[in-house]
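Structure here, sequence nowhere to be found:
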């Protein structure tokens, strides 16, 4: 007779929920990383443009060119602001899904611990029954030898 866990189906459902939560969390992490990378690139671009503009001001710069660069930097700042919001939202979502994943993992782990305890009880009960059976066999052999 082999061990059968009575909550096996529930455990499979919890495992599937945990796996789905992990996938969702990984997607949220990927979205956060993409938004953060894009924000970093935009900030780096703005820094480079600011440095270039400072260098060009020293060497001389036409008003039209300066106005064009200011407009470009202004648009870049709007884009940066947009990506800062996206990064904050993506981070919030990532933390939310991280909490959900932790909950699902805890639920699954509870069933896993219960299963392990039940299996240990089953094994110890089987050993106890085997010992009783061995004792009975020994007693029968002893009785047969005496006769």
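Looks like it came in fine. Computed from a prediction, not measured in an experiment: that's the story for all the values here.

drop to CA atoms for contacts and neighbour counts, all remaining ones
Noted.

Scan this protein for its longest helix.
When the chain is parsed with DSSP state H, its longest helix is helix 63-146.

Touching stretch 138-147 from outside, list them.
Applying CA atoms under 8 Å, 6 or more residues apart in numbering, stretch 138-147 has no contact partners.

structure B:
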């Protein structure tokens, strides 16, 4: 008689759900990194522009150039604000997916623990059954030897 875990199909489903959650989580981490990197690049660009503008002001700029730089800076700030929202949303999605993955891991571990305990019980039952059979065989052999003498 071979061991068959009674919840094996359910465990398979839970493992598949965990794998899917892992994939979704990894995708959300990747998306978060991409958006955060883009935000970083925009912040760096803004800093560089401010440094450039500061240097130009010391040398002297025309009003038209100042307006142009200020408009460019305003546009970058709007874009930064937009990407900050994207980063917040991506972080929230990533955290939610991480929690979902952790929940799936817990579910799988529960079923694996049940399987381990069930396997231990099965082995104990098999050992007990085997021991009973050996006792019966020994008794029969003893009876057979004593009955023929």
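Received, thanks. Quick caveat, the model's predicted, so the values are computed rather than measured.

TM between them?
The TM-score (TM-score structural alignment, normalised by the length of structure 1) is 0.92; 147 aligned residues with a CA RMSD of 1.4 Å.

ok, the residue in structure 2 sticking out farthest from the centre to residue 138 of structure 2 distance?
Most distant from the centre of structure 2: residue 149, at 72.7 Å, with distances by CA atoms, centre = their mean. From residue 149 of structure 2 across to residue 138 of structure 2, the span is 17 Å (CA to CA, to the nearest Å).

Kindly report the same for residue 65 of structure 2.
106 Å.

Check residue 119 of structure 2 too.
In terms of CA to CA, residue 119 of structure 2 sits 28 Å off from residue 138 of structure 2.

who's more crowded, these two?
Neighbours per residue (other CA atoms under 10 Å) separate residue 119 of structure 2 from residue 138, with residue 119 holding more: 15 against 12.

aligned partner of the more buried one in structure 1?
When structure 1 is aligned by TM-score structural alignment, residue 119 of structure 2 is paired with residue 119.

Spatially, and excluding backbone neighbours, which residue is closest to that match.
Distances taken as CA to CA, 6 or more residues apart in numbering put residue 3 closest to residue 119 of structure 1, at 6.7 Å, once the chain neighbours are dropped.

any idea what the one you found is structurally, helix, strand or coil?
Here residue 3 of structure 1 is recorded as coil under DSSP: H, G, I helix; E, B strand; the rest coil.

count of neighbours near it?
When neighbours are counted by other CA under 10 Å, residue 3 of structure 1 registers 10.

from memory residue 107 of structure 2 sits against residue 14, does it?
Yes: with contact defined as CA atoms under 8 Å, residue 107 of structure 2 counts as touching residue 14 (7.0 Å).

So for the two, which residues contact both of them?
Residues within reach of residue 107 of structure 2 and of residue 14 at once, by CA under 8 Å, 6+ apart: there are none.

quick one: what helix or strand has the aligned residue in structure 2 for residue 31 of structure 1 in it?
Using TM-score structural alignment, the partner of residue 31 of structure 1 in structure 2 is residue 31. For residue 31 of structure 2, the host element (DSSP states H and E) is helix 8-59.
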